[in-house]
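In: compute the structure for the input listed below.
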Amino acid sequence: MRPETRIDRCFAALKREGRPAFVTFVTAGDPDYETSKAILLGLPEAGADVIEIGMPFSDPMADGPAVQASSLRALKAGQTMKRTLQLVREFREKDNLTPIILMGYYNPIYVYPNDAFLDEARDSGVDGMIVVDVPPEADEELCLPAIERGLSFIRLATPTTDDARLPAVLANTSGFVYYVSITGITGAAAPVVSDVRAQVARIKRSTPLPVVVGFGVRTPEQARTLADCADGVVVGSALVETIRTTLGPDGRAGPDTISAVHRIVQNLAAGLRSATARV
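Out: From the prediction side, this is the model:
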């Protein structure tokens, strides 16, 4: 029996409250380490229930321009995988409740290498991982070793994941299922709610895990429309784009960078809560 995790406890508590999780995504080290840490530390108070932290990578093929730019800003500022894990450690000194998910690509993990990365991720306080370019056929490579260490391995299901493919996607998934609401890259388009509702219902018929919807959710209105069909809603591109628009001419954090991110999180969280309050 898998031990209960922060992710499990979070979704169970939210289910009792009758509302979906608000999942926020930001890139580690964007636009610099200290600003990134301040943004992270303020996310739970602003309304985030779960935090996804992007692991900066130079070729983030599933990400749209906003998230790609955030990775490049972080790498330019000196962010490394070791510093990303250190960021989680420092977050855990202040917050031992909020689930932390690392999201990204396999290359930086592979060169770390795998076992050292998984051990350090667990010890730093990471709860789960989303590694978008490791398919179920390679579960022995990373997924199963992560699970052995108590880390949830969260899979993506997409509009093209048909009934024949879905069992393989769900086989070793834990924590939650991340449903990609659009075909394409992050932030590229708004989800079609009727399509998302049908796909989430289909996935739920095959798994007891929570289903969280992401990619393309940018506004409180969009988050509200998804609140009645999903167990959680992810917003990422809107947050990293807020960081970009508040930078100074030199590319450094401006006086409003941290507060602007927290304000948009507050607005989105309020939108989700108001939607469920009317149900």
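In: make it CA atoms for all contacts and neighbour counts henceforth
Out: Will do.
In: center of the chain - which residue?
Out: Nearest residue to the geometric centre of the chain (CA atoms, centre = their mean): Glu52, 3.1 Å.
In: now the strands for the stretch 1-150 of the chain?
Out: Ranges of strands in the stretch 1-150 of the chain, per DSSP state E, counting those that start in this stretch, are 21-27, 50-54, 100-104, 128-131.
In: cool, the stretch 151-279 of the chain as well?
Out: Under DSSP E, counting those that start in this stretch, the stretch 151-279 of the chain gives strands at 152-153, 156-157, 177-180, 211-214, 232-235.
In: can you list these in CSV and add mean neighbour count and distance to Tyr106?
Out: Output for the strands of the stretch 151-279 of the chain, formatted as CSV (neighbours: other CA atoms under 10 Å; distance: least, CA to CA, whole Å):
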stretch, mean neighbour count, distance to Tyr106
strand 152-153, 26, 13
strand 156-157, 22, 15
strand 177-180, 25, 18
strand 211-214, 26, 20
strand 232-235, 27, 21
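In: please give me the structure for this one as well, since I'd like to look at both together:
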Amino acid sequence: MTYLVSADLPTASAGARFRALIERDAILEIPGAHNGLAALQARDAGFEALYLSGAAVSASMGLPDLGILTVDEMAFYARQLARASMLPVLVDGDTGYGEALNVMHMVRAFEDAGAGAVQMEDQLLPKKCGHLNDKHLASPQDMAAKVNAARRARRDLVIIARTDAAASEGIDGAVARAKLYLEAGADAIFPEALTSVEMFREVSQRLPGVKLLANMTEFGRTPALTAQEFAELGYRMVIWPVSSLRVAAKAQEELYREIRRAGTPEALIPRMQTRAELYETIRYFDYEALDRSIVTTILP
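Out: Okay, the predicted model is just below:
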């Protein structure tokens, strides 16, 4: 199967497919994928949707996650994930890259790139990882205006509004903001950096019937919970945003140190993906067979 063959392509839009996944009773598990190869590996492992993290893209470019990325840079990676995996991708839209008109441009750019959903947060620039301190929030009204702009611009894209208010305004502030964002047109709410099971449960209880997303990032403020535990707390989606990049980055660091130390990577060969495994992952021989079939059907 290759995305080059029209018969292999999904018939429904990415937004419609993502929406169908979150309408089911089961929680949607959404791992982060930081490039096309990771997207293929996640799909082959059985996942049905992917998350594209601004933090992961920033780090892969050697940059901090401070709102430096542009819409076009994120769209490039979103297109890569969508084309490689043909899965609906939830894209991190940071603060929307500006005000209402910028948000509308972002929505169209991400939809054109094949995204199924976008997540947008209520921080001010320079924004920070949600699990760091000293975050500065936009006013609820300004964020609601951005959500409304996204709703007006989208064709099928699912809009997820993230609020970072729990750290500074408590659960009351986070819930009040969430309700305003839902009124403005958000399809789901992402309450960021909750620090206890009780906080997750309270948000769910105070937003009955709302589709909620949980962030299970490592080295953050949220306790380590499984997808099933989040489901039991009333959450419809869970992301692991930077896990793939962290594992890959650690392995690369060890590789470079080993080559520098020993002058050869031979000791790490057992930990490498073989050429055969790589070709299987990227469907090398499927593309080769497709190329041969096209050549043989051309008449002189």
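In: picking up where we left off before, pick the most deeply packed of the strands of the stretch 1-150 of the first structure.
Out: Of those, the one with the most neighbours on average (mean count of other CA atoms under 10 Å) is strand 21-27, at a mean of 26.
In: compute the inter-axis angle for it and strand 100-104.
Out: 50 degrees (axes from the mean of the first three to the mean of the last three CA atoms, to 10 degrees).
In: now the angle between strand 50-54 and strand 21-27 of the first structure, please.
Out: Going by the same axes, to 10 degrees, strand 21-27 of the first structure makes 20 degrees with strand 50-54.
In: returning to that earlier point: right, so of the strands of the stretch 1-150 of the first structure, which gets closest to Gly248 of the first structure?
Out: Judged by CA to CA, the one of these that comes nearest to Gly248 of the first structure is strand 21-27, at 18.5 Å.
In: hang on, the earlier thing: which one of the strands of the stretch 151-279 of the first structure lies nearest to Leu75 of the first structure?
Out: Between the strands of the stretch 151-279 of the first structure, strand 232-235 lies closest to Leu75 of the first structure; by CA to CA that is 21.8 Å.
In: so where in the second structure does the closest one end up aligned?
Out: Aligned using TM-score structural alignment, strand 232-235 of the first structure spans residues 237-240 in the second structure.
In: surely Thr257 of the first structure meets Ile243?
Out: Yes. Thr257 of the first structure is within contact range of Ile243, at 5.8 Å (criterion: CA atoms under 8 Å).
In: looking at those two, which one has more neighbours?
Out: Ile243 (26 against 21; other CA atoms under 10 Å).
In: how much space between that one and Arg89 of the first structure?
Out: 23 Å (CA to CA, to the nearest Å).
In: residue contacts, the aligned residue in the second structure for Ile203 of the first structure?
Out: In the second structure, the residue matched to Ile203 of the first structure (TM-score structural alignment) is Leu207. Contact analysis of Leu207 of the second structure by CA atoms under 8 Å, 6 or more residues apart in numbering lists 175, 179.
In: relative to Asp112 of the second structure, how far out is Leu207 of the second structure?
Out: For Leu207 of the second structure, the distance to Asp112 of the second structure - CA to CA - is 32 Å.
In: picking up where we left off before, now the strands of the stretch 151-279 of the first structure as CSV including distance to Ile7 of the first structure?
Out: Shown next, in CSV, are those (distance: least, CA to CA, whole Å):
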stretch, distance to Ile7 of the first structure
strand 152-153, 8
strand 156-157, 16
strand 177-180, 12
strand 211-214, 12
strand 232-235, 12
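In: which stretches of the stretch 101-250 of the first structure form helices?
Out: Using DSSP state H, counting those that start in this stretch, the helices assigned to the stretch 101-250 of the first structure run over residues 106-110, 114-124, 143-148, 166-170, 193-204, 220-226, 237-245.
In: CSV for those, including distance to Glu17 of the first structure?
Out: Shown next, in CSV, are these (distance: least, CA to CA, whole Å):
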stretch, distance to Glu17 of the first structure
helix 106-110, 36
helix 114-124, 29
helix 143-148, 28
helix 166-170, 26
helix 193-204, 20
helix 220-226, 16
helix 237-245, 26
